[in-house]
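[1] quick check, what structure comes out for this input:
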Amino acid sequence: GSDRSLQAFLDRYVEMADCDELSYAAFHDWFEPGFVALLREILDDAIENLDTGRADLNGRLERFRDVLIADATIVSLYQDAADIYTATGDHQAELKLHLTESLSTGLPTRFRTTDGTTHERSQLPTGEWVADALILLDLGFYDFWLFDRIDQNGGWFVSRVKDNANFEIVEELRTWRGNSIPLEGESLQAVLE
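    Next up is the predicted model:
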């Protein structure tokens, strides 16, 4: 792992902020024992008050072990960080937070930060953790290989689809009353028109 010493933190801060005038003594003074104790107390309180209990999934969701929501968001940073956190635009810096959250606990199950140009799909590995879970995916995760891997590992998924998607409807899961039309064998675009 990376060096987590106070000096290493100062070095990273100076590098990111491009402020080589900050002395170790001045930086070190920020971390007086009283301030460090307060930070630890705040962190301990936050961890203690986390509700890690699971809420039971009800109704149609009962069949799943969990419902997991995967998404990413971009945080704009100071331009000085552009060497480390590249962005999609020129002379910008962006950090992208990739997060998977559990619906039953309300807590993240996995997260990662990258630069702003990293694609969401590359940050969602598949494996046994998807078994018996329903994964909700945004368009950034639209990838048939990913869908296949979720299925192969015993998971389920719901994804937004691209505007030009034209799937063949292979089965109707419900019989509708009234003057309904059969959809089996039709293409999605033909039905939507």
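[2] contacts and neighbour counts: CA atoms only from here.
    Will do.
[3] what ranges does this structure have for its strands?
    For the chain, the strands defined by DSSP state E occupy 66-77, 93-102, 108-115, 133-137, 156-159.
[4] make TSV from those strands and add mean neighbour count and distance to Ala55 to it.
    Listed next are the strands of the chain as TSV, based on neighbours: other Cα atoms under 10 Å; distance: least, Cα to Cα, whole Å:
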stretch	mean neighbour count	distance to Ala55
strand 66-77	18	10
strand 93-102	21	10
strand 108-115	15	14
strand 133-137	21	15
strand 156-159	16	20
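[5] now these as TSV including distance to Leu50?
    Output for the strands of the chain, formatted as TSV (distance: least, Cα to Cα, whole Å):
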stretch	distance to Leu50
strand 66-77	18
strand 93-102	14
strand 108-115	12
strand 133-137	23
strand 156-159	28
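[6] tell me which of these lies nearest to Leu43.
    Minimum separation from Leu43 across the strands of the chain (Cα to Cα) falls at strand 108-115, 17.0 Å.
[7] which residues touch the residue lying closest to Val67 once chain neighbours are set aside?
    What sits nearest to Val67 in space, not counting adjacent residues and going by Cα to Cα, 6 or more residues apart in numbering, is Leu134, at 4.7 Å. Going by Cα atoms under 8 Å, 6 or more residues apart in numbering, Leu134 touches 64-68, 155-158.
[8] please give me the structure for this one as well, since I'd like to look at both together:
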Amino acid sequence: MALIPGKINPHEIEKVLNKMFSPEWLRETAAKVGYVQRNRKIDPVTFFWVLVLGFGIGLQRTIASLRRAYETASAETLVPSSFYDRFNKGLIAFLKECLAHGIADLASHASLTFSDKLRVFKDLMVADGTIIRLHDKLAEQFPGARGKAKLKIHTVIGITGNTKSIAIYAGKTAEIKTMRVGSWVKDNILLFALGYFKYELFSRIRRNKGYFVSRLKKSANPTIVSVLRDYRGNPVDIAGKKLKEILPRLKGEVIDVEVEVSIKGKVKKTEKDGAFEIYRPTCGTPKVKETFRLVGVLDEESKTYHFYLTNITPEQLSAEDVALLYRARWSIELVFKELKRLYQLDVISSGAPAVVESLVLVAMPTLVVSHRLLNHMRLLAPEKSARFTPLRWAESFYSIAPVIMTRVLKFIGIDEDPLLLIIYFMAEGVDPNVNRERLLSPWVKAVNSPGIRWK
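    Predicted structure coming up:
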């Protein structure tokens, strides 16, 4: 793409990221959460950008590799144990603040908007979770299935508004227990994997004036109340019958009906968690009936129906559009692929709980920074916006992240020391074991050469 000279600021990227996470904000936040009491060798600004952008191509985010990246960026030599100790509860608190701040900034810089079909909705949001394997020593802190140590990351992402919610749970936590519904769902459409399938969840979304689309569980057998769309081949006598009862008689390509299901009785608000209101069923109440819309679309290849449950009306979206919309759920799989394949989130080898949680949290601001730059590039070239595909962008960002880190730090005056490479190799290239016997020690000795004395 040809850029017009004078139209693009050569420091666009640095300006965007330093506005998103200003040095002042990073230092104040690190002090506020107690991560930095007084300035020592580790500067929170340099440390933050090293954590977020200082990984090398094909490298895991290990403590050792991050320490070397910090030494390279700061021209400071650090004792490994001292650097390791920085991965503690204070860092976890700091990273959580950074993540919340980054998500808020990202949400205010949208680069996409809805087409006419979805113009009445606020955003399209996808909820899902992914499992991270951990060191066996962490099975007690992060229990997973069959006694293994695993961690679950629950994520809700907004397609246009860039809203993101990220939370960490023990691996064995059921998906439905990670989904909190409150006023934030109003006018949004939420897409769910089958792990979140529960009528009570869908009822809460509707009660909070939100919308949802979910695949229908194979075991579900709702009662058909009425037909919402007539077409050639559609049976006319299906009202009052169970879905599985009429399935063999379906001949049309699409079925669009209203169905009735049983859910637990009245609900009441029992607690608050931050900005989210949590609702739980009142104990001892009987089940009540509630209606939803059921859409079935025939898969020509398998000759089976794919069924979707929703509360979006036929006037808002046709049955075919509901099925097509559900495909957008794949976008969250691309996010997980970015986190695992590129940012090495799935290969954390540490057995220390604080280190594991820190390294997991580090990948989240990296994701937010990546998507913030993606939005900015789309805004710079709106005619090519659709061609900035998420995974291609992620791979491009990943390959140049260390370069971005160097430029971001230089932009705010944290420049490379002229002796940087000498300092780095003197620190990292020298074996710290002074008295260790080496293979060539009996046969070689250093050449006396004039030069500087290293202390």
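[9] just give me the match in the second structure for Val191 of the first structure.
    Aligned counterpart of Val191 of the first structure in the second structure: Ile246 (TM-score structural alignment).
[10] against Phe276 of the second structure, how distant is the nearest residue to that match once chain neighbours are set aside?
    For Ile246 of the second structure, ignoring the flanking residues on the chain, the nearest one in space by Cα to Cα, 6+ apart is Ile238 at 6.8 Å. Using Cα to Cα, to the nearest Å, Ile238 of the second structure is found at 40 Å from Phe276 of the second structure.
[11] neighbour count: those two, which is higher?
    In this view Ile238 of the second structure and Phe276 are compared by other Cα atoms under 10 Å, and Ile238 has more residues nearby, 20 against 13.
[12] what separation do you get for the spatially most central residue of the first structure and Trp129 of the first structure?
    Taking Cα atoms, centre = their mean, the centroid of the first structure lies closest to Leu99, which sits 1.9 Å from it. Applying Cα to Cα, the value for Leu99 of the first structure to Trp129 of the first structure is 15 Å.
[13] before we move on, what about Phe157 of the first structure?
    13 Å.
[14] so Phe202 of the second structure sits against Phe212, correct?
    Yes. Contact criterion Cα atoms under 8 Å: Phe202 of the second structure and Phe212 qualify, at 7.0 Å.
[15] closest one of the contacts of Leu134 of the first structure to Thr118 of the first structure?
    Checking these against Thr118 of the first structure by Cα to Cα gives Leu68 as the nearest, at 21.1 Å.
[16] who are the contact partners of the closest one?
    With Cα under 8 Å, 6+ apart, Leu68 of the first structure has these contacts: 100-103, 133-136.
[17] what does it align to in the second structure?
    Using TM-score structural alignment, Leu68 of the first structure pairs with Met125 in the second structure.
[18] name the nearest residue to its match, sequence neighbours excluded.
    Once flanking residues are discounted, Met125 of the second structure sits nearest to Gly158: 4.3 Å by Cα to Cα, 6+ apart.
[19] residue contacts, the equivalent of that neighbour over in the first structure?
    Structural correspondence for Gly158 of the second structure with respect to the first structure (TM-score structural alignment): Ser102. By Cα under 8 Å, 6+ apart, the contact list for Ser102 of the first structure reads 66-69, 108-109.
[20] could you do Thr223 of the second structure as well?
    Thr223 of the second structure touches 239-243, 259-261, counting by Cα under 8 Å, 6+ apart.
[21] the first structure: helices as residue ranges?
    For the first structure, the helices defined by DSSP state H occupy 6-17, 24-29, 33-48, 144-152, 188-192.
[22] returning to what we had before: for Trp393 of the second structure, see how far away the aligned residue in the second structure for the residue nearest to Val67 of the first structure is.
    Counting by TM-score structural alignment, Leu134 of the first structure lines up with Ile189 in the second structure. Ile189 of the second structure is 25 Å from Trp393 of the second structure, where distance means Cα to Cα.
[23] just Lys96 of the second structure next, same as before
    The gap separating Lys96 of the second structure from Trp393 of the second structure is 25 Å, by Cα to Cα.
[24] so which of these two has more stuff around it?
    Legend: neighbour count by other Cα under 10 Å for Lys96 of the second structure and Trp393, higher for Lys96 (19 against 16).
[25] so that one touches Ala363, yeah?
    No. Taking contacts as Cα under 8 Å, Lys96 of the second structure lies outside contact range of Ala363: 11.4 Å.
[26] burial check on the closest residue to Leu6 of the first structure other than its chain neighbours, number of neighbours?
    In this structure, Leu6 of the first structure finds its nearest non-sequential neighbour in His28, 7.6 Å apart by Cα to Cα, 6+ apart. Residues contacting His28 of the first structure under the criterion other Cα under 10 Å number 12.
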